[in-house]
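Participant: what follows is a predicted structure for the sequence shown.
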Amino acid sequence: MRFPLNSCRKARRCHRRNRGLRCRTKASGEMLKHLRVLIHERIMLPITASNAPVAQLSWGVAVGMFVGLTPTMGVQMYLAAMIWAVSRYILQFPFNLPVAVALVWITNPITVVPIYYVFLATGSLLLQNGEALNYAHFAESFGRIAALESAWDSIVEGTRFLLVDLGWPMVVGGLAYAIPGAILGYFLTFRFVTRHRRQKAAAANMGYEQWQAINEVMH
């Protein structure tokens, strides 16, 4: 029995499409798995393993969340450290620096392009700045900057692209998420860490205040 030529061609095209879909699905699954590991190791572990007071941890999350949701990738850890130094030594209001530095990893090599594009689109909408740069062009520009051999050149070029070329839409869009993100991060962390430590105190047959007195250390 002979099949029509068109049917064979359609079958081959369908097979190629299905194979491509399976490859993309597998790649997406691997990326999500890597992202989950990154979040667990870079963000969750520093919070749960810390013995700092709950308020210091919560403020650390708030600062890290704020910095991480601004278009400053490449210098975010330095910014968090500068804010900590001012807060600790000038304002006499310490927060947990390791947690703040960990939280800036919200924007990481996997998430930075889609997150920053959301900033740009949001800022353009809020400022009524016309149509934002399309995603493909944005991702291509970011990829070109990331491919520069010198890390310093990447930071300088990336900063120029985000804050000069794209300008206010990027800044306003980032702040639209950074401010509520920091507030939400503070309260969620306070609640999560308090509950986590109460569970640890109960497991040790201690009252929560007693557990705090023994285990919490000011930083």
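Facilitator: Received the coordinates, thanks.
Participant: okay, CA-based contacts and neighbour counts for the rest of this
Facilitator: Noted.
Participant: do you know how far residue 152 is from residue 146?
Facilitator: Distance from residue 152 to residue 146, counting by Cα to Cα, to the nearest Å: 11 Å.
Participant: which of those two has more neighbours?
Facilitator: Comparing residue 152 with residue 146 by other Cα atoms under 10 Å, the one with more neighbours is residue 146, at 17 against 11.
Participant: would you agree the more buried one is in contact with residue 156?
Facilitator: No. Assessed by Cα atoms under 8 Å, residue 146 is found out of contact with residue 156, at 11.0 Å.
Participant: okay, pairing it with this:
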Amino acid sequence: MPKKFIRRFLPDHQTIKHNRALRIFGTVLHEPNLWHLNRRSASHAFGIGLFFAFWPVPFQMWLSAATAIPFRANLPLSVATVWITNPFTMPPIFYAAYKVGTTVLGTQPQHFELQFSWKWIIESIETIGPAFLVGCGICSVVFGLLGYVGLNFLWRFSVKKSWRARQEARRHRAS
């Protein structure tokens, strides 16, 4: 079940191979293991994608793709999972990461208003930056591991359930 569900949302491997943004990887993208969708490659890809989803940088997909290649994780799933943090979900996710950082560092959350200017970014790095980056790092590791373990478990559970259903169907046909 996870394989069929995941495959519905992934782009074709030819589309990814010819993507301009991913051309920096050259012929490495022709490695067949990067396109197979099995339990190992999917769980690695999901963990990698979630790990980089919490990084507050504009090139998360490249980092995810670059990490998926040596781990032989499913490349499209790894890149697609990064989009859990998209323009609509980033504010609440990054605010939650900031709250995690203030809790871990034991600092008081500071009131701030989001502004889109370089001045605000520089000022924020000094004030809320440490708590935000620590929170992003913790969320990155925790959710990356949870994603890996969770998808691995879900995949195994689904395979076992299908196996039992097939065995039960065979028993009913035989009797």
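Facilitator: Yep, it's here. Please read all numbers here as calculations on a predicted model, not as lab measurements.
Participant: and the host helix or strand of residue 26 of structure 1, how far out from the chain's middle?
Facilitator: Secondary structure assignment for residue 26 of structure 1, by DSSP states H and E: helix 5-39. Helix 5-39 of structure 1 sits 27 Å away from the centroid of its parent chain (Cα atoms, centre = their mean, to the nearest Å).
Participant: what packs against the next helix or strand after it?
Facilitator: The helix or strand immediately downstream of helix 5-39 of structure 1 is helix 45-49, counting by DSSP H and E. Packed against helix 45-49 of structure 1 by the contact rule (3 or more Cα pairs under 8 Å, 6 or more residues apart in numbering; DSSP states H and E) you find helix 97-103, helix 168-203.
Participant: may I see the buried residues of the helix or strand following the shortest one?
Facilitator: Same thing as helix 97-103 of structure 1. Next along the chain after helix 97-103 of structure 1, taking DSSP H and E as the criterion, comes helix 112-126. Using 16 or more other Cα atoms under 10 Å as the test for burial, helix 112-126 of structure 1 gives 112, 113, 115, 116, 117, 118, 119, 120, 121, 122, 123, 124.
Participant: kindly report the same for stretch 102-110 of structure 1.
Facilitator: Quick answer for stretch 102-110 of structure 1 (16+ other Cα under 10 Å): 102, 103, 104, 105, 106, 107.
Participant: please apply the same query to stretch 61-75 of structure 2.
Facilitator: Buried residues in stretch 61-75 of structure 2 (16+ other Cα under 10 Å): 61-69, 72-75.
Participant: output those in JSON lines; the columns should cover distance to residue 38 of structure 2.
Facilitator: Output for the buried residues of stretch 61-75 of structure 2, formatted as JSON lines (distance: Cα to Cα, whole Å):
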{"residue": "61", "distance to residue 38 of structure 2": "21"}
{"residue": "62", "distance to residue 38 of structure 2": "22"}
{"residue": "63", "distance to residue 38 of structure 2": "22"}
{"residue": "64", "distance to residue 38 of structure 2": "18"}
{"residue": "65", "distance to residue 38 of structure 2": "17"}
{"residue": "66", "distance to residue 38 of structure 2": "20"}
{"residue": "67", "distance to residue 38 of structure 2": "18"}
{"residue": "68", "distance to residue 38 of structure 2": "14"}
{"residue": "69", "distance to residue 38 of structure 2": "15"}
{"residue": "72", "distance to residue 38 of structure 2": "11"}
{"residue": "73", "distance to residue 38 of structure 2": "9"}
{"residue": "74", "distance to residue 38 of structure 2": "8"}
{"residue": "75", "distance to residue 38 of structure 2": "12"}
